[in-house]
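*Asks:* 3D, please:
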Amino acid sequence: MGNKKGIIAEFKEFVLRGNVVDLAVGVIIGAAFQAIVNSLVKDIISPLIGVITGGVDFTNKFVLLYAAPQGADVSTLQAAQALGPVFAYGSFITAVINFLIMASVIFMMIKVINSLRGKKQQAEPAAPTDKECPYCFSRINVSATRCPNCTSQLNGQPETAQED
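*Replies:* Coordinates of the predicted model:
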């Protein structure tokens, strides 16, 4: 019985840990965002592309990998697949086009979100690890008090020399 309480307490601690909760929130928001992007692509962008390209539809482009029986209807991909294997290159082309459209939409949405945020995420520059010796101009460790190349005494401040 005491072991079960330990497992329950351990599970509760695991679930309530910050990164698990953050991950759950991210997945939920990601699913909602996916619905928005899917609707934008399906309901707005794809119809516009259909009008521009004259209604070209690649989904029913395929090559039969079998001899179709006489009189069999193989005018659609589903009918051809019901009779045997097909090389459905049109479905692949459609998937690639949908991916490119979705990637473009997501890219544009992220750009808009970043511009609304008003700042670009930039990495903090790393603290310098070396400096230049004011006497011989060689690169030395930033905490050096004497140059290992010319043996000049440094005053501990970068880029300046101590008067002798």
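
*Asks:* make it CA atoms for all contacts and neighbour counts henceforth
*Replies:* Noted.

*Asks:* contacting residues for residue 20?
*Replies:* Taking C-alpha atoms under 8 Å, 6 or more residues apart in numbering, we find residue 20 in contact with residue 14.

*Asks:* quick one: whichever strand or helix holds it to chain centroid distance?
*Replies:* Element membership for residue 20 (DSSP states H and E) is helix 18-39. How far helix 18-39 lies from its chain's middle: 14 Å, per C-alpha atoms, centre = their mean, to the nearest Å.

*Asks:* please identify the buried residues of it?
*Replies:* Buried residues in helix 18-39, counted by 16 or more other C-alpha atoms under 10 Å: 37-38.

*Asks:* show me which residues of the following helix or strand past that helix are buried.
*Replies:* Once the chain leaves helix 18-39, the next helix or strand it forms, by DSSP H and E, is helix 46-52. Within helix 46-52, the residues that qualify as buried by neighbour count (16+ other C-alpha under 10 Å) are residue 46.

*Asks:* let's see this one next, to set against the first:
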Amino acid sequence: MKSFIQEFKDFAIKGNMIDMAVGIIIGTAFNNVVNTLVKKVIMPPLSILTDGVNYADRKYVLKTAEGENKEIAIGYGELVEVLVDFIIIALTIFIVIKFINRFKKKSEDPNNKTVETPKNIELLSNIEELMKEQNTLLKSKK
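*Replies:* Next comes the predicted model:
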């Protein structure tokens, strides 16, 4: 019976923990790329289409406090912006996974038999052909 510490050590050493860490790091970097894509590339043209309205500032004011310049409001604009972010992220991930799966299917295709001949075997084949040519030339001179 293994101890808890031994089980954790096996889990960490066998790569499961390392695979998770790599996935999280790549996911975080990908998240930064997509956030920049959304905020700097996609949202500015959408703002032009909507006459310069910034969705993050859109809200429905329920009540304003008189003396403190505070208001109680529902910020639906941020929700719209987050939903657009989500749709773009989901679409981007879908396209990337589809692209990866295309290559994965191609590599697993049993009809795809294009395998590059290793260099040493190719050289041996060339030497064999040269030797055959040499033998025919030598036989023809006799």
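
*Asks:* quick one: the strands in structure 2?
*Replies:* With DSSP state E, the ranges of strands along structure 2 come out as 60-64, 71-74.

*Asks:* for residue 102 of structure 2, find the nearest of those strands.
*Replies:* Nearest of the strands of structure 2 to residue 102 of structure 2, taken as C-alpha to C-alpha: strand 71-74 at 43.9 Å.

*Asks:* and that closest one, what other elements does it pack with?
*Replies:* strand 60-64 (3 or more C-alpha pairs under 8 Å, 6 or more residues apart in numbering; DSSP states H and E).

*Asks:* the helix ranked longest in structure 1 packs against which elements?
*Replies:* Ordering each helix of structure 1 by length in residues (DSSP state H) puts helix 89-117 first. Judged by 3+ C-alpha pairs under 8 Å, 6+ apart, the packing partners of helix 89-117 of structure 1 are helix 18-39.

*Asks:* what stretch of structure 2 does the helix it packs on fall on?
*Replies:* Using TM-score structural alignment, helix 18-39 of structure 1 lines up with residues 15-36 of structure 2.

*Asks:* what sits against the spatially most central residue of structure 2?
*Replies:* Nearest residue to the geometric centre of structure 2 (C-alpha atoms, centre = their mean): residue 96, 5.3 Å. If you count contacts by C-alpha under 8 Å, 6+ apart, residue 96 of structure 2 has none.

*Asks:* what's it aligned with over in structure 1?
*Replies:* Under the alignment (TM-score structural alignment), residue 96 of structure 2 maps onto residue 109.

*Asks:* next one: its match from residue 16 of structure 1, what distance?
*Replies:* Distance from residue 109 of structure 1 to residue 16 of structure 1, counting by C-alpha to C-alpha, to the nearest Å: 31 Å.

*Asks:* surely residue 58 of structure 1 touches residue 93?
*Replies:* Yes - between residue 58 of structure 1 and residue 93 there is a contact under C-alpha atoms under 8 Å: 6.8 Å.

*Asks:* rewinding a little: of the strands of structure 2, which is nearest residue 48 of structure 2?
*Replies:* Comparing the strands of structure 2 by C-alpha to C-alpha, strand 60-64 comes nearest, at 22.1 Å.

*Asks:* how much does that closest one stray from structure 1?
*Replies:* With mean C-alpha distance after the TM-score superposition for structure 1, strand 60-64 of structure 2 departs from structure 1 by a mean of 2.7 Å once superposed.
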